[in-house]
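Trainee: For reference, the sequence and a predicted model appear below.
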Amino acid sequence: MSAASDTISGGIGGVGLLDRERIVARPGFNRWLVPPAALAIHLCIGMAYGFSVFWLPLSRAVGIDQPVACADLNLVTALFTTSCDWRVADLGWIYTLFFVLLGCSAAIWGGWLERAGPRKAGVVSALCWCGGIAVAAVGVITHQLWLMWLGAGVIGGIGLGLGYISPVSTLIKWFPDRRGMATGMAIMGFGGGAMIGAPLANILMNIFKTPDSVGVWQTFLVMAAIYFVFMLGGAFGYRIPPAGWRPDGWTPPAAAGKAMITTRHVHLRDAHKTRQFWMIWLVLCLNVSAGIGVIGMASPMLQEIFGGRLLGQPELGFTSLSADQKTAIAAIAAGFAGLLSLFNIGGRFFWASLSDKIGRKNTYYTFFILGIVLYALAPTAAHMGNQVLFVLMFGIILSMYGGGFATIPAYLADIFGTQFVGAIHGRLLTAWATAGILGPVVVNYIREFQIDAGVPRDQVYDFTMYILAGMLVLGLIANTRVKPLADKWFMSEEEVAKLQAKSAAAQAGPSGSFGIGKGGFDGVALAAWAVVGIPILWGVWMTLQTTAALF
């Protein structure tokens, strides 16, 4: 990875158009230009959440109108068949690869990112994510599933990991006074990527479909091109503050007696040796496992629990509905999924910003305690037949799922310092990779077991909710074990100074503000925010139109 990126860097600018030293901010730079740069990347890679929009069209890529099913098809033969249509389950492995590779690549190359800087990492992310989608398009054209797995799943998954963590350390250093808000703004984009990408993909597939094509490979190529432009724009918009920079008039929180926020730094080589790292790992894994399980079952859960109630016919259970009625409630359930997406996005900004006021540990206490109550009461709300209360409860649950992602980088910075927070965050994302398997597997297998045991469809999720509440109890216990680190884990001032020397040598003038970071929402900043804000507003509007069917 490092050698490849160095080749790119040297080929473009000799002394490194992509190098970390090239992007140290100069006097007059406005720190409010950095969040939209991060959003530009996160909104693109966030389409990973929305890739399921391609599954049904791809499941009839050969038959076009109807899937060409083969009785002897299994997972291995599906990888190489050119005459049989793929099953949705075979395609769904791409989704699993996304998040496993995201966590693994973030852990493996997080340290490289800290040395190389966010611009180089952003460019490599764009090449991997967009290049992977292009390779997947070739897989669709040749009808080779293994090529789709390799392109979108593996290569694209590496791009996801690098793109996801590329802005974390940078934003925390630009906004030491508002760490949670800063990371919340960027990571909000990852939650919102599908909100924009999924309706865009539907529009493009309808434009490109013909009697001989479902329009997916053309959509892949167009979206890859659009994403590449946005991601490069984001990568070249990154700047890092000079060593020692801080906002004018801001005093480090340790001076105010906040013991949970350190002003010192832990080296990457030591972070995973601490108990605190693994407690925070459990905190993230258990919070995400519960939430991602709900995301995966949101649509069938609403349909099976409420059945005919969604159509104003409470006497009809799910199994009693006609095919047309099931189609109608599927559209309503799509609105439910869309509404959860909005809560997921909004929660990333709301909870992360709130954590700046109440502290990261207290924020996670809120997630776990409130989550336990909501999961435990969800079956009661379902049996009451109160779908508005049920939807509201799960909206809050999903807001805390998103908020957990957005708050965790600031939690790490509080405990381990900011010098290696991006790389430490990368290693912590293995918790996400684990949760991406654990949550859906627990939920899906419990559901199947309940159905096989003859449990009515409107009750098959009761036990699941109690299991998810139990996961949050374990997360609550882990959060109580997160304490300030002992002095032995922190680097000496001399070691920190040596690490920062290369960046300090590149800055124009002494440490301090010297006009950097000022400007607020001036004209340039507003223009940058408009570039990412307009697509977000369009995605919100499209989602609200779909959600309207729910009520």
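Mentor: Arrived safely, thanks for sending. Residues are numbered from 1 along each chain as shown.
Trainee: C-alpha only now, for contacts and for neighbours.
Mentor: Noted.
Trainee: Go ahead and flag the most central residue of this structure.
Mentor: Here the mean C-alpha position of the chain is nearest to the C-alpha of Phe190 (Cα atoms, centre = their mean), at a distance of 4.4 Å.
Trainee: Give me the spatial nearest neighbour of that one, chain neighbours excluded.
Mentor: Gly46 (4.1 Å; Cα to Cα, 6 or more residues apart in numbering).
Trainee: Could you check how many residues crowd around Ser169?
Mentor: Neighbourhood size, Ser169 [other Cα atoms under 10 Å]: 27.
Trainee: Second structure for comparison follows:
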Amino acid sequence: MTTSQGHAAGFLTRERIIARPGWSRWLIPPAALAVHLSIGQAYAWSVFKTPLEKGLNISGVASSLPFQLGIVMLGLSAAVFGTRVDRNGPRWAMLVSSACFVTGFLIAALGVWTRQYWLVVLGYGGVGGIGLGIGYISPVSTLIKWFPDRPGMATGIAIMGFGGGALIAAPWSASMLSAFGATGNTPDPDGIALTFLIMGLAYAVFMSAGWLLIRVPADDWRPAGWDPATRKTGKLITTGGVSAANAIKTPQFWLLWVVLCFNVTAGIGILEKAAPIFSDFFAGSNPAASFAAAAAGFAALLSLANMLGRFVWSSASDVIGRKNIYRMYLGVGAVLYLVIELTTNANKVLFLICAMLILSFYGAGFATAPAYLRDLFGTYEVGAIHGRLLTAWSVAGVLGPMIVNAIADAHRDEAGPARYTTSFIIMIVLLVVGFVANELIKPVDPRWHEKDGTAPEVGAGADTGEVNR
């Protein structure tokens, strides 16, 4: 290796980014947000669907492929590269994520410019999807180590960014597409390509702020006034550490996999068809001119609930415990679906409240999962374990929309809420199964803990009280 290569590698190593004394841990959430707000653009893909369909003369199914492949690659890359992310450190991971995510936009721009749509799928979905997965997990273990006293709040801040990225990307993308003549009945494909290009370059700058700012705490660092030795721990909170390879051999991992998969399935089914569901439930209750705006407003409110739930409920889990908060996500979620089933379209306000709470639990399930993993398996390879857990998202991302769409299509001759009755009953059953899986989670057997003394790290024994029962 040449001297320049060695210096470049050194710049990215974990040892190079150990924080000096006095470094504020509150600089770490903004670093994580710089990445998560960027990769959260994936939730705004729908803005490009119609321009691509009309501009490149492709079908609606084809226009969904980049997003669907991106979500699949998110789960797969998080699982495959999770251990390397933990080993090489957050700066390396966030830089690789930035490179893949930005390159995905540039390849997509080239694909539209040359009218080769397969390049859009490969770039945005394939290469960009790898960036999604690595970027999603890259700051998790770092945040948990900086905030051993409030891990749920810390990861909630970052993962809230992924849910909120679309709130920035959607209007920004729409305004550029309009300015470059890429909207209307005859959109200019070159305008779509230019939009991809500008977004890629802008995200390169924004995400660079994240990997340049990120730091890891020194081994002996503790938050001011926090002493794990003098505080109690919950029954589920380990003081050891479990490797990613061993974690997937435990029943706790697979029970939590079921919990996350079914919680996400129940939420994404509504999120993916928000406007059509609102239309089927309340068609005729508004003048035609205002009804489309009402349906779009409903979808926006659900996105807002998805984002806020990631921070609010995940932060609450630091007080009441991870197992208890998932009891709420799953148990209360099932009750809310039942309320919608029983009241159908009798009360629009009640329907809106129930749907927003369900979506807040959907987002919170993502944000609370890393802290739950940290409680169960320690901080040793929590990023890698989190990566493997995200395969539940890949499954749910297919399962939820498939259930809702297939059943709605099968009942297309029926009007109103009846099109979704069976779907919502299935969601109730899935949430109940998830609730049972959560109840079966017990402390991890110490025989799975690492024995070489390297496993217990900063925050391994954080106090959340005797709440994880």
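Mentor: Ah, there it is. Predicted model, so just to flag it, every value in this text is computed and none were measured.
Trainee: Could you tell me the TM-score of the two chains?
Mentor: After superposition, the two chains reach a TM-score (TM-score structural alignment, normalised by the length of structure 2) of 0.93; 455 aligned residues with a Cα RMSD of 2.0 Å.
Trainee: returning to what we had before: to which residue of structure 2 is the residue nearest to the centre of structure 1 aligned?
Mentor: Following TM-score structural alignment, the counterpart assigned to Phe190 of structure 1 within structure 2 is Phe162.
Trainee: go on, Thr430 of structure 1?
Mentor: Pairing criterion TM-score structural alignment: the partner of Thr430 of structure 1 within structure 2 is identified as Thr391.
Trainee: pretty sure its match contacts Val80?
Mentor: No - Thr391 of structure 2 is not in contact with Val80 according to Cα atoms under 8 Å; the separation is 10.2 Å.
Trainee: Burial check on Val15 of structure 1, number of neighbours?
Mentor: 12.
Trainee: what separates it from Ile8 of structure 1, distance-wise?
Mentor: The gap separating Val15 of structure 1 from Ile8 of structure 1 is 11 Å, by Cα to Cα, to the nearest Å.
Trainee: Between Thr391 and Val80 of structure 2, tell me which one has more neighbours.
Mentor: Counted by other Cα under 10 Å, Thr391 of structure 2 and Val80 do not tie: Thr391 has more neighbours, with 23 against 15.
Trainee: excluding its backbone neighbours, what's nearest the more buried one?
Mentor: In space, and not counting its chain neighbours, Thr391 of structure 2 is closest to Gly75: 4.6 Å by Cα to Cα, 6+ apart.
Trainee: Looking at structure 1, name the residue matched to the one you found.
Mentor: Mapped onto structure 1 by TM-score structural alignment, Gly75 of structure 2 lines up with Gly103.
Trainee: mean deviation (superposed) between the helix or strand hosting its match and structure 2, please.
Mentor: Assessed by DSSP states H and E, Gly103 of structure 1 sits inside helix 93-116. Once the two models are superposed, helix 93-116 of structure 1 sits on average 0.6 Å from its counterpart in structure 2 (mean Cα distance after the TM-score superposition for structure 1).
Trainee: Which residues belonging to that helix are considered buried?
Mentor: Buried residues in helix 93-116 of structure 1, counting neighbours by 16 or more other Cα atoms under 10 Å, are found at 94-111, 113-116.
Trainee: now do stretch 243-250 of structure 1
Mentor: With burial defined by 16+ other Cα under 10 Å, the residues of stretch 243-250 of structure 1 counted as buried are Ala243, Trp245, Arg246, Pro247.
Trainee: In structure 2, what stretch matches it?
Mentor: On structure 2, the counterpart of stretch 243-250 of structure 1 by TM-score structural alignment is residues 219-226.
Trainee: Off-centre distance for that stretch?
Mentor: Averaging C-alpha coordinates over stretch 219-226 of structure 2 and over its chain gives two centres that are 29 Å apart (Cα atoms, centre = their mean, to the nearest Å).
Trainee: Contacts for that stretch, please.
Mentor: Residues from elsewhere that reach stretch 219-226 of structure 2, judged by Cα atoms under 8 Å, 6 or more residues apart in numbering: Trp146, Phe147, Pro148, Asp149, Glu457, Val458, Gly459.
Trainee: Just flag the most distant two among the residues you listed.
Mentor: For those, with distances taken as Cα to Cα, the pair at the greatest spread is Asp149 and Glu457 (13.2 Å).
Trainee: who has more neighbours, the two?
Mentor: Between Asp149 of structure 2 and Glu457, counted using other Cα under 10 Å, the more crowded position is Asp149 (22 against 18).
Trainee: And that one, how close does it get to Ala8 of structure 2?
Mentor: Applying Cα to Cα, one obtains 34 Å for the distance of Asp149 of structure 2 from Ala8 of structure 2.
Trainee: picking up where we left off before, didn't the match of Gly75 of structure 2 look like it was pressed against Gly426?
Mentor: Yes - Gly103 of structure 1 sits in contact with Gly426 when judged by Cα under 8 Å, with a separation of 7.0 Å.
Trainee: which residues do those two both contact?
Mentor: When contacts are counted by Cα under 8 Å, 6+ apart, Gly103 of structure 1 and Gly426 have Gly161 as shared neighbours.
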